[in-house]
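Peer 1: Next come a sequence and a model predicted from it.
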Amino acid sequence: MKIAVVDYGSGNLASASRAVQLAADRAGIAADVVVTSAPAAIRAASRIVLPGQGAFADCMGGLDAVPGLRDALEQTVDAGTPFLGICVGMQLMAERGLEYGATEGLGWVQGEITRIDAPGLRLPQMGWNALDFQPGSHPLLDGLLPGDHVYFTHSFALSDGKGAEILATTDYGGPVVAIVARDNRAGTQFHPEKSQEVGLTIVGNFLRWTP
C-alpha cells in the first residue's frame, strides 16, 4: 500500500507519517509511507493523508502554491482514492473558511469553518476531549466507544454541516464537529497522531477502509 502524506508547508508531517506507519504495522499492512509534495506521487498513492495546522487561509494558500498539487489531490480523490484530513486538513474539506476573511475550501463536505462559540471557555480548545457518536455507524469508528478521548488543539470548527456527513462530535460549550466523512473522504478535527491508542485505531481503520 502506497500512502502519501501531503507536504504543503503545514502540519505535523513527521508525527503523522510515524503514526500512519505504526498503524499499518499493527494492522499487518505492508505500507510505503512517503511525505511528498510531488503530484505524481499523489496520483500513485492508494491512500492520501492531509495534515494541517495554523490558519485555514494559509493552509489553502500553501496547497495552491505547489504547482499541480491541488489538481493532483482533487483528481485522485475524485477518482476514489481514500482520503484522510487531519485538523486544518479536515477543515479544508469544507466549502469555505472564515478565519481572517473568507477563503474557499475544497467543497468536499457541507458547511464552513467558523470560530468556536464557547462563552467562558478558553480558545483554542486544547487538550483531551471525549467523542460522542453512534457505535457501528461507520468503519472509521470500529473498535471505539463513545467517551473515548482524543487530543484537540483548535479555535475554529465546522459549522452548518450536513448531519449525514458528521460521524462524531465533542462537547466544548456545545457540540463541536470532531469527525466527518463523505464517500471516500474523511477528516478528524483532532490529531490522531497525538491521541495514543484511540488515534492509532482510527488511522488503522482508515487504512483498512474500502469505501
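Peer 2: Cool, the structure landed. Numbering: from 1, shown residues only.

Peer 1: Only C-alpha atoms from now on, for both contacts and neighbour counts.
Peer 2: Will do.

Peer 1: For this protein, which segments are assigned as strands?
Peer 2: 2-6, 32-36, 47-50, 83-86, 96-97, 103-104, 112-115, 125-130, 132-133, 149-154, 156-159, 166-171, 175-182, 185-188 (DSSP state E).

Peer 1: List just the one of these that sits closest to Met60.
Peer 2: With CA to CA as the measure, strand 103-104 is the member of the strands of the chain nearest Met60 (8.0 Å).

Peer 1: ok, second structure coming up, stack it against the first:
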Amino acid sequence: MIAVVDYGMGNIRSVSRALEAVEAQVKITQNAEDIKNARAIVLPGVGAFRDCMENLSELGLLQTIKEEIVNGKPYLGICLGMQILFSESEEFGFCKGLDIFKGRVVRFNLPRQYKIPHMGWNVVKFKRKNKILEGIPDNSYFYFVHSYYVVPEDERIIAGVTDYGTDFTSMIIYENIFATQFHPEKSQKTGLTLLKNFVQFSR
C-alpha cells in the first residue's frame, strides 16, 4: 500500500488516480499509523510552504513522515512535497522545513518576459540515471506550476534541471528519496512512466 498524504492542500485525487492507473494500491490518509504501515509515501501539493508545514504539524504527521523517510521508506515528493524536504523557505517570510536536505526554497527572480508562476510544459535534463527514470528519455517534457524552487547545498542530490530564465533544480534523487518540482500526474505518458517506476521501486 502507498500512503498518499492528505494535508488539506493540493491535488490529492489526481495523484491517487494516476498511481492507481499504474496499478498501485493507494490509501489517501491523514493518519500517522497508515504512513508507518505503508510500503511508500507520496506527498503531493500545490500551495504555500508555510501552510503545508502548519497543516502537517496540526495533523501530527511531521515527525512521522521525517522518521519514515530517514529510516529508508521510499518517498515521492511532488512540488511542495519536494520543497519541504529542505531546511527553509523564503515564501511569505522565513519558514523551516523538514531539514532532511540542507538548502533553501527561493522565488524566481527573472526578467519581465518570464511569467511567474512558471506554468506549463518544460524540459527536464537529467544529471544522472536512476531506476525511477527507466524508459524516460533525457530532455523529456513535464508539466510545471510553481513560483519557488529548491537550491540544494549538496549538488550531488540533483537528478534533473530545467531552464526557465535560469537553470533550477527540478528533480532530486537520494537513496530512497525521489522528488520533483514538476507534476508527474499531469505529465501524461511520461509522468505515468515515472510513477510506475516509483511503484515498482517500492515493492
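Peer 2: Happy to help now that I have it. Predicted model only: the values in this text are computed from it and were never measured.

Peer 1: which stretches of the first structure form helices?
Peer 2: For the first structure, helices defined by DSSP state H occupy the ranges 13-27, 39-44, 56-65, 69-78, 88-91, 196-208.

Peer 1: What sits closest to the aligned partner of Pro117 of the second structure in the first structure if chain neighbours are left out?
Peer 2: Applying TM-score structural alignment, one finds that Pro117 of the second structure aligns to Pro124 in the first structure. The spatial neighbour of Pro124 of the first structure that comes closest, neighbours along the chain excluded (CA to CA, 6 or more residues apart in numbering), is Ser155 at 4.3 Å.

Peer 1: And the one you found, how far from Asp117 of the first structure?
Peer 2: 9 Å (CA to CA, to the nearest Å).

Peer 1: Ok, Gln189 of the first structure next?
Peer 2: Noted for Gln189 of the first structure: a distance of 16 Å to Asp117 of the first structure, by CA to CA.

Peer 1: Who has more neighbours out of those two?
Peer 2: Relative neighbour count places Gln189 above the other of Gln189 of the first structure and Asp117, with 29 against 16, counting by other CA atoms under 10 Å.

Peer 1: isn't that one right up against Leu92?
Peer 2: No: counting by CA atoms under 8 Å, Gln189 of the first structure does not reach Leu92; the two are 10.6 Å apart.

Peer 1: quick revisit: ok, now which ones touch the counterpart of the residue nearest to Pro124 of the first structure in the second structure?
Peer 2: Alignment of Ser155 of the first structure against the second structure is given by TM-score structural alignment, with Ser147 as its counterpart. Residues in contact with Ser147 of the second structure, defined by CA atoms under 8 Å, 6 or more residues apart in numbering, are Arg107, Phe108, Ile116, Pro117, His118.

Peer 1: Most neighbours of all the residues you listed, which one?
Peer 2: Ranked by neighbour count (other CA under 10 Å), the contacts of Ser147 of the second structure have Phe108 at the top, with 19 neighbours.

Peer 1: give the contact list for Thr103 of the first structure.
Peer 2: The neighbourhood of Thr103 of the first structure, defined by CA under 8 Å, 6+ apart, consists of Phe56, Ala57, Met60, Arg96, Gly97.

Peer 1: typed the wrong thing, it's Phe156 of the first structure
Peer 2: Neighbour list for Phe156 of the first structure: Glu99, Ile113, Thr114, Arg115, Ile116 [criterion: CA under 8 Å, 6+ apart].
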